[in-house]
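Participant: the following block contains a protein sequence and its predicted model.
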Amino acid sequence: MKIEDSVVFVTGANRGLGLEFARQALQRGARKVYAGARDPASVTLPGVVPVKLDVTDPAAVAAAADAARDVTLLINNAGIARVGSLMDDGALDALRDHFETNVFGILALSRAFAGGLAANGGGAILNVLSVASWVNRPILSAYGVSKSAAWALTNGLRQSLREQRTQVVALHAGFIDTELVRGFEVPKATPADVVRQAYEAIEAGAEEVSTDDFTRQVKAGLSGGNYLNDTAPR
């Protein structure tokens, strides 16, 4: 599908990667861009339609889908990432929190918007995932588990929505220069480059896109035994 003339809904669109998704959608000629955020007042990008949205609140999700029935592209960008190991105190609660946003949030939005996408010709859903879908280190263990689950969820949604001609795209990236990883002293991609590649993948009809060399190497090595353990960032 083309971004030009599309109607885009971005979750977590008030800052970081979500803000860049909204900005580039406008630049690429989207007819309308909805910007979902817990606090609509925090959405300051001119030209978008702010929508109050907490992806973990079923009533808020239903209300957002009802208010944006013309959507042709849903971008599930909202997510959380908390530092910690699966052996830390509170790991179970942390994992539940990650799943509520990073997994169940994606599923709730996708289910809520699926009918509208079908009515509007099929459209597309893009889920923001991570290289952590495939590698896991103690610094972000719960996050990695949730992204692995979100990858499986994305693959399942793709099969479930194929009959209604909805394109479902998985976006995998390493560290991106946003507030989410501000304290990490590691190489980071720019939000602008990641979003550019995401939109190009959607327009090319792709089902999956990896936005940097390391992520592409990890994906290529999925069947390589100890490859992932040897190359995962520490």
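Facilitator: Good, I have the coordinates.
Participant: going forward, measure contacts and count neighbours with C-alpha atoms only.
Facilitator: Fine.
Participant: which residues in this protein form strands?
Facilitator: Here the chain has its strands, by DSSP state E, at 7-10, 32-37, 49-52, 73-76, 124-128, 167-172, 208-210.
Participant: packing partners of the fourth one?
Facilitator: The reference is to strand 73-76. Contacts defined by 3 or more Cα pairs under 8 Å, 6 or more residues apart in numbering; DSSP states H and E place strand 73-76 against strand 7-10, helix 104-119, strand 124-128.
Participant: skip the chain neighbours and tell me the closest residue to residue 79.
Facilitator: residue 102 (5.2 Å; Cα to Cα, 6 or more residues apart in numbering).
Participant: surely the one you found and residue 76 touch.
Facilitator: No. Taking Cα atoms under 8 Å as the definition, residue 102 is not a contact partner of residue 76, at 9.1 Å.
Participant: these two: who's more crowded?
Facilitator: residue 102 (29 against 24; other Cα atoms under 10 Å).
Participant: try this one side by side with the last:
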Amino acid sequence: MDIAGATALVTGANRGIGRGFTEELLERGARRVYATARRPELIDTSDPRVVPLHLDLLDEQSVHAAAEAAPDVTLLVNNAGITTGADLLTSGLDEIRQDLETHLFGTLRVIRAFAPVLAAHSGGAIVNVLSVLSWVATPEGSGFYSVAKAAEWNMTNGVRVELAGQRTLVQGVHLGAADTDMTAGREAPKISPADVARAGLDGVQAGAIEVLADAPSRYVKAALAGDPAALYGAAR
């Protein structure tokens, strides 16, 4: 799929990885980018190709309104998310559900709304921004975030199968920590949002269904084929 001339919609586009995707899409010649957020007034509209839209993953009405407002989308980038830091054993269940409602059901809600739009434009492509925590849990408060991202990962795989008939490319992008507000104050190697966007869009142009954007994601993916003690030795 060519990015030049494409019409994209990016969720969570007001900052971080979402903003990185928006900027990279514009750099590659996208015709229009619908940049969505719960607070669209925070979107940078200095480029006339950027169209801000309100979209809240937990509000089905806002999702369908966005799909109606953007009937020409050929590329959907699902980036919006949260991290509550909820622990599996000690946090309240309502807090835990918020992670799952956002990353699994919220992302799926957007895909369901835009699948017919993509079908009307020869299939197009969907990019889901996932995480190395789709495959491994860590002791640094990743608890239910890991569970939610694992669910989103396999949902991505399932949606890929169901949308194959309409020729929609469904891609998962995995990364470790990105240099965003979400990881501020965390001491760890961090990939830049721009590099995540470049890797994801390179993958779209190449027809790749999975992108490992950095060294941590490549290491953990490779380790899944071996003894899990390599990842959880300290937790045994």
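Facilitator: Yes, it's here. Note that the structure is a prediction, hence the values are computed from the model and not measured.
Participant: what lines up with the residue nearest to residue 79 of structure 1 in structure 2?
Facilitator: Under the alignment (TM-score structural alignment), residue 102 of structure 1 maps onto residue 103 of structure 2.
Participant: mind checking the longest helix of structure 1?
Facilitator: If you go by DSSP state H, structure 1 has its longest helix at helix 141-161.
Participant: mean shift of it relative to structure 2?
Facilitator: If you overlay the two and look at helix 141-161 of structure 1, the average distance to its match in structure 2 is 0.3 Å (mean Cα distance after the TM-score superposition for structure 1).
Participant: that helix corresponds to what range in structure 2?
Facilitator: With TM-score structural alignment as the criterion, helix 141-161 of structure 1 aligns to 143-163.
Participant: buried residues, that stretch. List them.
Facilitator: 143-153, 155-157, 159-160, 163 (16 or more other Cα atoms under 10 Å).
Participant: with stretch 203-217 of structure 2 instead?
Facilitator: Those would be 203-204, 208-214, 216-217, for stretch 203-217 of structure 2 by 16+ other Cα under 10 Å.
Participant: tally of neighbours for residue 50 of structure 2?
Facilitator: Neighbours of residue 50 of structure 2 (other Cα under 10 Å): 22.
Participant: swap in the one 4 residues further on?
Facilitator: For residue 54 of structure 2, the number of neighbouring residues by other Cα under 10 Å comes to 18.
Participant: the match of residue 102 of structure 1 reaches residue 79, doesn't it?
Facilitator: No. Residue 103 of structure 2 lies out of contact with residue 79 (Cα under 8 Å); the separation is 9.2 Å.
Participant: the residue sitting nearest the centre point of structure 1 and residue 170 of structure 1, how far apart?
Facilitator: Closest to where the C-alpha atoms of structure 1 average out (Cα atoms, centre = their mean) is residue 128, at 2.1 Å. Distance of residue 128 of structure 1 to residue 170 of structure 1, given as Cα to Cα, to the nearest Å: 6 Å.
Participant: which residues do those two both contact?
Facilitator: Common contacts of residue 128 of structure 1 and residue 170, defined by Cα atoms under 8 Å, 6 or more residues apart in numbering, are absent altogether.
Participant: give the contact list for residue 10 of structure 1.
Facilitator: Residue 10 of structure 1 neighbours (Cα under 8 Å, 6+ apart): 18, 21-22, 33-36, 74-77.
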